[in-house]
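>>> structure of the sequence below:
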Amino acid sequence: KFRTIMHERTPASGKTGTNITKEEMAAIHNLKNNREITILPADKGRTTVIMDTEQYEKQMNEMLQDRNTYEVLKRDPTEAKKRKLKTILKQLQEEKKIDKQTYNHLIPTANIIPRIYGTPKIHKPGAPLRPIIDSMGSVTYNLSKFIDRLIGRGLIITVQPEQEGSIYIVKRINRSIRRLSLHGSSSNTLELNCIGPF
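Predicted coordinates for the structure are as follows:
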């Protein structure tokens, strides 16, 4: 009976319904194709921001002009990095430090160059842009995900600031770092995430 009801309520095309009217759909389509505006997620707060494209590109170009942070390259380094990574992975496999499956997963196949874009910090005066690097499909993308999973197996400390004083929290973190060191880790990465600080 359930399958019969579902069949009767599902359009013949197999597509599900939508609660967006034709007028709203047309408006969304027009916004998407309007080259004069750029639609971006805000840096925080799950908010969508609509910026003037000219202003957005101006801010991004000004950011990239900072020669203390960014360097102009004379040639595309993608192929060289790809060859170097293949050599390193091959060596790791030959030394039995990674297996064949891991090697095949990490070996770079794409030549996509990482892209940069900015997300507006709407909580700050002037809404400056935070640079975000999108490396999906790049030479080191699979390697980055692999390393991230390894690091992610580290230690998670949960504290309740409203119940535990700051000195007690610092002592707990120090004890945890010493415990990691005793387990033979010579290099540790510590990340502190403050959830709901206000």
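
>>> contacts, neighbours, all on C-alpha from now
OK.

>>> now the residue nearest the centre of the chain: closest residue in space that isn't a chain neighbour?
Centroid check for the chain by Cα atoms, centre = their mean gives residue 134 as the closest residue, at 7.0 Å. Nearest in space to residue 134, with sequence neighbours left out and distances taken as Cα to Cα, 6 or more residues apart in numbering, is residue 115 at 5.1 Å.

>>> isn't the one you found up against residue 138?
No. Look at residue 115 against residue 138 with Cα atoms under 8 Å: they stay out of range, at 9.4 Å.

>>> one more, so I can put them side by side:
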Amino acid sequence: MSNPTSLFQQLRKTKQKAMRYSFHQDNYRFYSHSRIIPTGIQVKCTPALGTLSGPLQQKWNQLLYGPQVLSHPPEVNQVELSQDLTQYYRRIRLREVFLDEPASEPEPFRKKSSWVPPKNRVPAMETYVQVVSSQVNNSANSPHRTHDNLPREERQALKSLRTRTDIIIKPADKGSAVVVMDRQKYIDETMKHLNNRTNYALVDSDPTDSFSQQIQTTLDDMHARDELTDKAHAFLSPTDSKAARFDLLPKIHKPGNPGRPIVSGNGSPTENISLYVDHFIKPLVSQTPSYIHDTPDFLRKLEAIKDQIPSTAIIDTCACVIPVY
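Below is the predicted model:
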């Protein structure tokens, strides 16, 4: 068995070597003999922001973990804790209620049930719930401070970056990089897309309510003709809808770092309709002649037709996702 002290010294040397390349993907932070956290992160800056320098570079040096590492909150959120416990108790009671029910395939399109099973069906389970609640409450009300997994300097750097209004921090379009963008450049790049009247049109008001009414009318007609079940009709009906949100992901692998437009339809009137349509057309996609499952599948297809490809041919690919609904 190797000496822990000797191993730690080797890790320190590895860290010192890695930190010479401050924003390289292989950076590590070492806090103890047994805790090694790979960052898996690259930090890039857009041309308008320039290079990381001064206080901003110092803050990034303190936060090289990457987006996959979560920091502990300085204090317990009692509201969220109570909600999490309530949902947990509901799940275990549901498991008990339907324990002896035969397995069945649920209807794929239905609204999630909010039914809460009655209490005191199984005394042992209720005792368990009471013990867990008591222990969690005692721990949450303990006078001891919550252990923070970030040093004080890094916690301060994180708070400082959150309050900055002159930068935008976004994930890159490709890879695991985190991009620091000048806010005005981000706005200018966004407006360059939205001002393209070939793809976007300026409207006088938000048409979300109008779209929701049109969708609801169509769904009601389909339901009246028995083309939709009651559960599917309720699932597809838009409620509390909002407009889709436009966003950009910077392409750091291209000159000038242009933005890739992303439209998030979460909460929009057509969100559930998209899920419904995708459910039925997904099995048909693999039956099309042009379907390619992944890179190995593409290579196998090339191997099958290699005798038909001229020796002077240059093979190139152009892959993109085109929205169809």
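
>>> on that earlier part again, compare residue 115 and residue 138 of structure 1 (neighbour count), which wins?
Neighbours per residue (other Cα atoms under 10 Å) separate residue 115 of structure 1 from residue 138, with residue 138 holding more: 20 against 11.

>>> alignment lookup: that one to structure 2.
Residue 138 of structure 1 maps onto residue 268 in structure 2, with residues paired by TM-score structural alignment.

>>> got it, and residue 23 of structure 1?
The alignment partner of residue 23 of structure 1 in structure 2, by TM-score structural alignment, is residue 153.

>>> contacts only, for residue 202 of structure 2.
Listed by Cα atoms under 8 Å, 6 or more residues apart in numbering, residue 202 of structure 2 has no contact partners.

>>> what are the buried residues along the one helix or strand residue 129 of structure 2 maps to?
According to DSSP states H and E, residue 129 of structure 2 maps onto helix 123-140. Across helix 123-140 of structure 2, burial judged by 16 or more other Cα atoms under 10 Å covers 125, 129, 133, 140.

>>> which elements pack onto it?
Secondary-structure packing of helix 123-140 of structure 2 (3 or more Cα pairs under 8 Å, 6 or more residues apart in numbering; DSSP states H and E): helix 78-97.

>>> now do the helix it packs on against helix 123-140, angle only.
In terms of direction (axes from the mean of the first three to the mean of the last three Cα atoms, to 10 degrees), helix 78-97 of structure 2 departs from helix 123-140 by 170 degrees.

>>> give the aligned range of helix 78-97 of structure 2 in structure 1.
Using TM-score structural alignment, none of the residues of structure 1 align to helix 78-97 of structure 2.

>>> rewinding a little: need the next SSE after the helix holding residue 129 of structure 2, C-terminal direction.
Assigned by DSSP H and E, the successor of helix 123-140 of structure 2 is helix 152-163.

>>> what about that next one, how far off from structure 1?
Taken over the aligned residues, the distance from helix 152-163 of structure 2 to structure 1 averages 1.7 Å (mean Cα distance after the TM-score superposition for structure 1).

>>> how far off centre is that helix?
Taking Cα atoms, centre = their mean, to the nearest Å, one finds helix 152-163 of structure 2 lying 23 Å from the centre of the chain it belongs to.

>>> from residue 213 of structure 2, how far out is the equivalent of residue 104 of structure 1 over in structure 2?
By TM-score structural alignment, residue 104 of structure 1 lines up with residue 234 in structure 2. Going from residue 234 of structure 2 to residue 213 of structure 2 by Cα to Cα, to the nearest Å gives 14 Å.

>>> out of those two, which sits in the busier spot?
Per other Cα under 10 Å, whichever of residue 234 of structure 2 and residue 213 has more neighbours is residue 234, with 17 against 14.
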